[in-house]
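In: Need the 3D shape of this:
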Amino acid sequence: MASSSSILTSPKQKNSPSIDAVLGSDDLTTEILLRVPPKAVLGFKLVSKKWLSIISKTSFATRHTLLNPHTISALLLRVSFFFKELPTHKYVSLDVDGRSLAYFSHDFLDFDPTNNPGCICISQSCNGLLLCSKCRWHLPERFQPINYIFNPTTRQFAMLPPPPDDGQFFDSIQLVFDPSESSCYRVVCTQFFTSELKIYVFSSETKDWKLCVSQENFEYLPINFTDGVSWNDAVHWISPMGNGFSFLLDKECLETIPRPPLPENWQEQNFRYFGESGGHLYFIGVLEGNQSPDDLNKGIVSPAMSHDQIPDQSIVVYTMERGFSKWFVKYCLHVKAFVMAYPEITEDEDLAASPFSAEKGSVRLLSFIDGDNDERPLLVMEILGEIISYCFKDKTFKKILRLPFKHANCCAFNYSETLSFIG
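Out: Next up is the predicted model:
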């Protein structure tokens, strides 16, 4: 059977009446193209001028974004080595066909035609859009980065104007984009100096910054403003001890985050990850003992009982209820599962004694990926120079990528394809 592309492009092929009906109806063609994955849709621009016109419309991109679920299809890795000044970026597919890794082309982040000097790095990822920063290393103002919003699927980008600043404040920005709510994106800039907090919001609709919060004598928590997480039309910050606050964009105000039900012996070094996936907020840490979600939700913490070389520890995944009322434990993973899959962890006495140690542990959490129907809850980690994933559903490990060197600094960003328009 001839492929659909050959039927549509061959001038010698006589089309059937049904195909002619489809090709002659812009509405029907649009409805079909709206259900095609983003990258395939872009390839169909070459079929005809009519298809190019349909796909190029902003209204088409908006409808396509709303109709297609934003499933995380890949990880974007930013890898830095202590002897290299500039980081490298890698694209890691999460498809189940075994093709796990595809390297970025050398010019993947070279999207600015003005060729401003500097190196572009990925800072954040939010529902298919990337927040990228370019530092001008050789200029006097090198510490003032140029910030971009970039859609890797469509290669569209927009340069963000610098937020208002008198030079006294440390700036931290956070991308907020929820295509199920709006086709517009927003950027939240947090400025904190001594005890004064200011929060500005940039809207792609107004193309301007707006001062939303100006608060003196702000009670500063030991949190990192650069680690904000976008979820449920708000930006959230949390400390390793579970205390934090949120900036609600619709109300333009701050609210306190409920603290996860952490045990009394919880310490800062137990914290490992804070992020969003599948429409849920997650807080992940390490507890002593072989824990279970049901017991932890009842307030029962199992004591550590290990009497051998392998420590008695568990990775515990807390998730926030959508109503933002409380946290509950969703998953637990015991450290012995790692040792069974990666016995080399026990070869080093220090690592074997505490593989999840925040200072020198052999296991580093990079990301958590959850689906809408629990089909693919994945914990992504770096273990002894390898990027691996653990699936909570079938309790299996999968090797994703081996890094060239064991001692590398690796950051992971969840990524999904989108046709979302960047104005």
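In: C-alpha only now, for contacts and for neighbours.
Out: Fine.
In: need the helices for the stretch 51-200 of the chain, in chain order.
Out: Under the criterion DSSP state H, counting those that start in this stretch, the stretch 51-200 of the chain carries helices at the ranges 58-67.
In: Quick one: the strands in it, in order.
Out: 74-80, 88-93, 101-103, 119-126, 129-135, 146-151, 156-159, 170-176, 186-193, 196-203 (DSSP state E, counting those that start in this stretch).
In: Can you give me the buried ones in the shortest one?
Out: I take that to be strand 101-103. Taking 16 or more other Cα atoms under 10 Å as the basis for neighbour counts, the residues of strand 101-103 that come out buried are Leu101.
In: Report all helices and strands that that strand contacts.
Out: With contacts defined as 3 or more Cα pairs under 8 Å, 6 or more residues apart in numbering; DSSP states H and E, strand 101-103 has these neighbours: strand 88-93.
In: Figure out which of the strands of the stretch 51-200 of the chain is closest to Asp312.
Out: Relative to Asp312, the nearest member of these by Cα to Cα is strand 74-80, separated by 30.2 Å.
In: residues in contact with that closest one?
Out: When contacts are defined by Cα atoms under 8 Å, 6 or more residues apart in numbering, strand 74-80 is touched by residues 86-95, 121-122, 408-416.
In: could you check the angle strand 119-126 makes with it?
Out: Relative orientation of strand 74-80 with respect to strand 119-126: 140 degrees, computed using axes from the mean of the first three to the mean of the last three Cα atoms, to 10 degrees.
In: related to what we said a few turns ago, could you export the strands of the stretch 51-200 of the chain as a markdown table, including distance to Lys336?
Out: Written out in a markdown table, the entries for the strands of the stretch 51-200 of the chain read as follows (distance: least, Cα to Cα, whole Å):
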| stretch | distance to Lys336 |
| --- | --- |
| strand 74-80 | 26 |
| strand 88-93 | 27 |
| strand 101-103 | 28 |
| strand 119-126 | 32 |
| strand 129-135 | 36 |
| strand 146-151 | 40 |
| strand 156-159 | 45 |
| strand 170-176 | 37 |
| strand 186-193 | 41 |
| strand 196-203 | 44 |
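In: this one next, for a side-by-side:
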Amino acid sequence: MKATAFSSVDKSEDQESMAVVPVRSVRRRNVSDPSSEVLETTDLLQQILAKLPAKMVFGFTLVSRYWNEVIIDPKLVCHLKVPRNPTAVFVRRSVMHNDNVKFTHIPLEGVAGGGGARIRRSTVSLNLLENENFTNVPFVIGHSGNGLMICSSCEPRCYFLYNPTTKKRERIPELKTSVVISMHISFQASGRHKIVAVYSTSDKLQLHVLEPNKSIPHWRNTVVDFPVLGLDVVNYGYGVDIDGVIYWPCYKSSSLMLFNVREETLQWLPEVPQPYNKFSGITYFGECKGNLRMVVNSSMIGPTFDMLELKPDHSMWFIKYHIDLTPRVRRTNWLPILVLALLPGEDQEEDDSYLIIHILTEVVSYNFKDASMRKLCDLCFRPTEYLYLRSEPWNYVHSYLQNPTYPRLTAS
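Out: I've put the predicted structure just below:
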């Protein structure tokens, strides 16, 4: 009897447990994600991106249109740690006709860290007008600086500001003059840039500056007087921009022409003292860590040559490095050497710079710190190509670094 009583009690408890309990609907509260708020705050996002390596930030331009606009903002570019070392070098090959302008692209990423350079066997061309009325128009590189290039077409003549990192380009307004001698990019401390053009009209040289404008960019005449005339004296095709000052060398002397873009003043430095009795042309002319560097033909005797540096007060040139390639080559007579690029390194205090040079059929890197050399790749030039590369390097060798700055001609 007790067992039966217990079973009836258990049965009633089971029925109560099996009873349907009504489910009360609970309204879900929207909780904001802090990470999404961060990503939607432009100023905060730029502060975060400025702490990251520049190469990583470049890849974020593909995330969305908003991210692309944030990254190419000049405010971020000013604080972004853009790589100091050139990313690659474009070497223009010899051409017989304008429709055959080709370049050899030599990547330099990883060279400072001990890596090599794998070049494409086939040359490349710069076709910047694929979406316009005329296609397959060859382009040549006129000037390169801080990741941007000024490219010009052969026929018809037009100029573009081109970014090889983002593949973006913007057409430069036509400068209605007789002859455009050269165009240069000058970068300002604010992160913006201006374009400077040297042109001649009626046997007179003039300077125009392309000013950023909220509506339409326009050329403005600086009305500066050139202290030295004659295109056979100053090499206006070899301009180097350092902190808003453009330096132009001379063909057969150590004189310099300086144009301060901010102040719009032109200065002539006649015969800057240099350590050679004879000045016979320039093999390299560029910038390294804020200083002007130069390699002259007079120093290239056999497998040795010197790299000069200009003192900050422009008082004289002095020998910064004596480069000896004897461990690499045993020829003591004249040796064909081409300077392709200078990698300043990432360390401001310790000189960890590399020089990229072409010797015979090889591209090698030379470490200034320990004078070590390393082969990067094989590269052969025809005799005519070498003649052009050696006599006019400013027209045929152009290095560039990765920079996400969109080529802007208008103020944002």
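In: care to give me the TM-score?
Out: The TM-score (TM-score structural alignment, normalised by the length of structure 2) is 0.74; 353 aligned residues with a Cα RMSD of 3.3 Å.
In: from the contacts of strand 74-80 of structure 1, which would you call buried?
Out: Among the contacts of strand 74-80 of structure 1, those that count as buried by neighbour count (16+ other Cα under 10 Å) are 87-94, 121-122, 408, 410-416.
In: how about the strands of the stretch 51-200 of structure 1, which one is nearest Ile315 of structure 1?
Out: strand 74-80 (21.2 Å).
In: which residues sit in contact with the nearest residue to Thr87 of structure 2 once chain neighbours are set aside?
Out: Ranked by Cα to Cα, 6 or more residues apart in numbering and with sequence neighbours excluded, the top spatial neighbour of Thr87 of structure 2 is Leu401, at 4.4 Å. For Leu401 of structure 2, the contacting residues are 83-88, 146-147, by Cα under 8 Å, 6+ apart.
In: The same query, at a cut-off of 6 Å, please.
Out: Going by Cα atoms under 6 Å, 6 or more residues apart in numbering, Leu401 of structure 2 touches 86-87, 147.
In: Tell me the counterpart of it in structure 1.
Out: Under the alignment (TM-score structural alignment), Leu401 of structure 2 pairs with Ser416 of structure 1.
In: now do Val209 of structure 2
Out: Counting by TM-score structural alignment, Val209 of structure 2 lines up with Val201 in structure 1.
In: and if you look at Tyr238 of structure 2?
Out: With TM-score structural alignment defining the correspondence, Tyr238 of structure 2 maps onto Asp227 in structure 1.
In: Reduced to three states, what does the closest residue in space to its match that isn't next to it in sequence come out as?
Out: The spatially closest residue to Asp227 of structure 1, leaving aside those adjacent along the chain, is Trp237, at 6.7 Å (Cα to Cα, 6+ apart). Three-state assignment for Trp237 of structure 1 (DSSP: H, G, I helix; E, B strand; the rest coil): strand.
In: count of residues packed around Trp237 of structure 1?
Out: By other Cα atoms under 10 Å, the residues close to Trp237 of structure 1 number 23.
In: Might one say that it is in contact with Phe247?
Out: No - look at Trp237 of structure 1 against Phe247 with Cα atoms under 6 Å: they stay out of range, at 8.7 Å.
In: residue ranges for the strands of the stretch 251-400 of structure 2, please.
Out: Counting by DSSP E, counting those that start in this stretch, the stretch 251-400 of structure 2 has strands at residues 256-260, 265-269, 282-288, 291-296, 304-310, 317-324, 337-343, 354-359, 362-367, 373-378, 397-400.
In: so can I have TSV of those strands showing distance to Ser36 of structure 2?
Out: Formatted as TSV, the entries for the strands of the stretch 251-400 of structure 2 read as follows, by distance: least, Cα to Cα, whole Å:
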stretch	distance to Ser36 of structure 2
strand 256-260	45
strand 265-269	49
strand 282-288	41
strand 291-296	44
strand 304-310	50
strand 317-324	52
strand 337-343	39
strand 354-359	43
strand 362-367	45
strand 373-378	45
strand 397-400	35
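In: Pick the most deeply packed of those.
Out: strand 397-400 (a mean of 24; mean count of other Cα atoms under 10 Å).
In: tell me what that one is packed against?
Out: Contact partners of strand 397-400 of structure 2 among helices and strands, from 3 or more Cα pairs under 6 Å, 6 or more residues apart in numbering; DSSP states H and E: strand 88-92.
In: out of the contacts of Leu401 of structure 2, which ones does structure 1 keep as well?
Out: On the basis of both residues aligned by TM-score structural alignment, their matches' Cα atoms under 6 Å, what survives of those in structure 1 is 86, 147.
In: corresponding residue for Val392 of structure 1 in structure 2?
Out: Not quite, residue 392 of structure 1 is Phe, not Val. That one, Phe392 of structure 1, aligns with Phe368 by TM-score structural alignment.
In: For its match, give its distance to Cys288 of structure 2.
Out: As for Phe368 of structure 2, its distance to Cys288 of structure 2 is 13 Å (criterion: Cα to Cα, to the nearest Å).
In: what do these two both touch?
Out: Counting by Cα under 6 Å, 6+ apart, Phe368 of structure 2 and Cys288 have no contacts in common.
In: returning to that earlier point: ok, now which ones touch the nearest residue to the match of Val209 of structure 2 once chain neighbours are set aside?
Out: Excluding the flanking residues, the one nearest Val201 of structure 1 by Cα to Cα, 6+ apart is Val188, at 4.6 Å. When contacts are counted by Cα under 6 Å, 6+ apart, Val188 of structure 1 is found next to 173-174, 200-201.
In: mind redoing it with 10 Å?
Out: For Val188 of structure 1, the contacting residues are 163, 172-176, 199-203, 209-210, 212, 228, 230, 234-235, 247, 249, by Cα atoms under 10 Å, 6 or more residues apart in numbering.
In: Return the members of those residues classed as buried.
Out: Judged by neighbour count, with 16+ other Cα under 10 Å as the criterion, the buried members of the contacts of Val188 of structure 1 are 163, 172-176, 199-202, 209-210, 212, 228, 230, 234-235, 247, 249.
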